[in-house]
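Undergrad: give me a model of this one.
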Amino acid sequence: MLYTASPYKAQQTIDLRRSTEMLENSEANLVTIAILSKGRCGLSKCITRYLVSMAVMDFLVIITAVILSRLRAIYFPTTVLSTIPTCKVLIVLSWISKDTSVWLTVAFTFDRFIAICCQKLKLIYCTEKIAAGVVAMVCALGCLKNVPFYFIYDPVYIIDNVPWFCTIKDSYYTSIAWIVYDCLHRVLNPCLPFLLILLLNVLTVRHILAVSAARKRLRAQTKGGNQSDPEMESRRKSIILLMAISGSFMLLRLTYVANFLFVQITSSGYATRTNSNDPKFILQESGYMLEILSSCTNSCIYGGTQTKFREQLQEVVKYPFYLIRKRLK
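TA: Model prediction:
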C-alpha cells in the first residue's frame, strides 16, 4: 500500500470522507476511555480491563491509520512524516494497533465464554490480574508480528538524498518468505479472529439456551416459579454486551474477509487505484473502510447496552454546564 496523496480525485474524495468520519469519532473514544476507567459502570474489574484496553487500541487506530496516515497524506503530503523512516514507523504502528484491537476483541469474547460456560474455571481465569496479563501478552505479540512490515518498503522518490514516501518492494511479491508472511498476516487478521469469535458465540448461545431451559423447568416446579431470576438477568445483560461487540466486529469485517477469500480463490490479485469504478476496487476499499469504522462503534455499543454507562455519559455532558452555573453564582 502506498501512503502518499492519491493522484486520483475520486479516490482522494473517498479517503477524505472516510478519514473525516473517523476523526469525528475519536472524541467519542476518548470519552469512553475516561468513563470506563472510573469503574462506575457496574461492570466487573475484569470486563472493565478488557473494555478500556479495546477503547485505547481503537483510539490508536484512529490516530495512526487515519489522522497520521490518510488525513496527513491528503492535507500535508510533503512533511517529515512522508520520509521513509517515519513513513515506515507509521505503517508498523497502524498495523500494531489494528491487530491488537482485533485480538483484544477475541480475548474479551473468550473471557465471556469462560465466565458463562465454564463456572469452575471462571474463578481462576476471569480475574483482573489474568485480564491484565492477557492484554499485555496480546500487545506484545501484536508488536512482534508487525515489526517485519518495517522492512518491506522502499522510497518512491529520492530528492536531495532524502527518500520520500513508501511503496512495497518488488521482492515482497516474489520472495517465498514474504509470500508466506503475507498469507499468515492476512489469516491472523481478520480471518482467524472472525472464525474464533463466531465459534465462541455459537457455543456461548447454545450453553445459555440449554441452561435457561433447565432453570425454567426447575423454577416452574417451585412456588417461586413466577418470580424474576437475578442470575439469568445478569447473564442476559452480559450476553447483550458480548453479542453487540462481537457481532459488530464480524459484520464490519465481513466485507474484508469476503474480498480476501475472493482474491485467494480467483488468484486475481488485489485491485489498484487506477480505476475507482472497478467493482473489485470498490469491494476492496469498502472492506478497508468498514474495518477502520469498527474502531468507532464500540462507544455506541456501550451507550446502547449499558444503563450505568449512559448515566455516566450524561454526567460528563452536564459537567461543563455545572461549572458555568457555579461560576455565575
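
Undergrad: all contacts plus neighbour counts: C-alpha atoms, from now on.
TA: Will do.

Undergrad: residues in contact with G304?
TA: With CA atoms under 8 Å, 6 or more residues apart in numbering as the criterion, the residues that contact G304 are R310.

Undergrad: second chain to compare with the first, below:
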Amino acid sequence: MYFLFTNLEVIVILSRERCGLTRCITYYLVFMAVTDLLVIITAVILNRIVGIYFPFSVLYVTPVCSVNFALMAGSSDCSVWATVVFTIDRFVAISCPKLKTRYCTEKVAAVVIGAVCGISCIKNTFWYFIYEPLYTIGNAPWFCKIKSIFYTSPAWAAFDWIDRISTPCLPFVLILLLNAVTVRQILKAVRIRKRLHVGKQGENQNDTEVRNRRKSIILLFCISGNFLLLWLLYFLTFLYVRIANVSYFSGSNYKESNFNLEESGYMLQILSSCINPFIYAATQSKFRNELWSGIKVSINFVVKILKF
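TA: Next comes the predicted model:
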C-alpha cells in the first residue's frame, strides 16, 4: 500500500508542473507513474494480496481471473513502453536537434502515449483466452491455469514469442542502443563546451547547460537501468520455458522446479514499478522540494483535524 500512495504522490506532484521539467517530459513521467500504479493495483493488490487473504473471492472465478491477468499484462506492457518512449524522447532531444522542435512537444507526447495504450490493450486481450479453470466447484469455474494447448499450438507459441519480443526483448535493445548514442552525444557536447570555456573562470562548473544535461542523463539512466536490471530474470524465465521445453508454473504444485525462478522474476518485475518514485526523488531537487512541501501540508492538515 505504501508504494500505491507513493505513485499517487508522484502523479500529483508531476501534474502540478512545478519541477522545472518541460510539459513533454512531464507527460511521459506522469504516464510512467500511472502505468506503474496500474501494475501495483492489478498485480499486487488484486492478484497477490487478494489471492492470499481472500482466495475464494469473486475475483478468482475463472472469467474474472482471466480478465485480471489480461489487465496485468496490459498495464505491464504500458509500463515498459512508457520507459521506451521516454528514452526515445530524450534521445531525440539530445541527439537530433533538427527533429527536436517537431517531436519533443506535448501534442506528439499525447499521441505516442495514446498509441502505446491502444496497441497494448489490443495485444494483451489475447491473454484472456489462454486460461482455463483450475477447479470446478458446484458447476462454478475457479482460478486460472494456462491451457495445455498453449505449449503445443504453433499459433500460441508464435504469440508467446511475439509477446516476449515486444516486452521486454525489443525494449532492452532499443534502450541500450539509444542510451549508448545519447551518452556519446552528451560526452561530445561536454568536450566542445569545455574547449569553449578554456580560460574562463570556473570553466565548466558554472555551465548551466552542462548541469542540465548531467541531470537529464542521470534521470534517464536511472530509469532505464532500473528497467533493464529488474526485467532481466523475467526474460530469462521465458527463455528457460521455451528452450528447456517445460511449462510455466500452473498454480497446483508449489514444488515445481521452475517455481522459484518464475516467482522471483515476477517479484522483480513488479518491484520495477515501485522504484521510479525514489528515482525522481534522488535525481530531481525540485521534485524533492515539492514532495517535502506536500508532506508538510499533510502533517499540518492532520494536526488541525486532531485539534478539533
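
Undergrad: so who does the equivalent of L37 of the second structure over in the first structure touch?
TA: Using TM-score structural alignment, the equivalent of L37 of the second structure in the first structure is F59. Residues near F59 of the first structure by CA under 8 Å, 6+ apart: S26, N29, L30, S295.

Undergrad: the residues you listed: which two are farthest apart?
TA: L30 and S295 (12.1 Å; CA to CA).

Undergrad: quick one, which of the two is more surrounded?
TA: S295 (27 against 15; other CA atoms under 10 Å).

Undergrad: does the more buried one touch L60 like I think?
TA: No - in this structure S295 of the first structure lies outside contact range of L60 using CA atoms under 8 Å: 9.1 Å.

Undergrad: spatially nearest residue to V89 of the first structure (excluding sequence neighbours)?
TA: Leaving aside its sequence neighbours, V89 of the first structure sits nearest to Y150 (CA to CA, 6 or more residues apart in numbering; 6.7 Å).

Undergrad: coming back round to it: what remains of the contacts of F59 of the first structure once you look at the second structure?
TA: Conservation of those in the second structure, assessed by both residues aligned by TM-score structural alignment, their matches' CA atoms under 8 Å: retained contacts are S26, N29, L30, S295.

Undergrad: which one of those sits closest to L141 of the first structure?
TA: S295 (19.7 Å).

Undergrad: what's the match for the closest one in the second structure?
TA: When the second structure is aligned by TM-score structural alignment, S295 of the first structure is paired with S273.

Undergrad: please apply the same query to R18 of the first structure.
TA: Per TM-score structural alignment, there is no equivalent position to R18 of the first structure in the second structure.

Undergrad: tell me the contacts of the residue nearest to V89 of the first structure?
TA: By CA under 8 Å, 6+ apart, Y150 of the first structure lies in contact with K88, V89, I91, V92.

Undergrad: which residue is nearest the middle of the second structure?
TA: Nearest to the geometric centre of the second structure sits S79, at 3.2 Å (CA atoms, centre = their mean).

Undergrad: which residue packs closest to that residue, ignoring adjacent ones?
TA: Using CA to CA, 6+ apart, the nearest residue to S79 of the second structure is T35, at 5.0 Å.

Undergrad: how many neighbours does Q314 of the first structure have?
TA: 11.

Undergrad: from the centre of the second structure, point out the most distant residue.
TA: G199 (44.9 Å).
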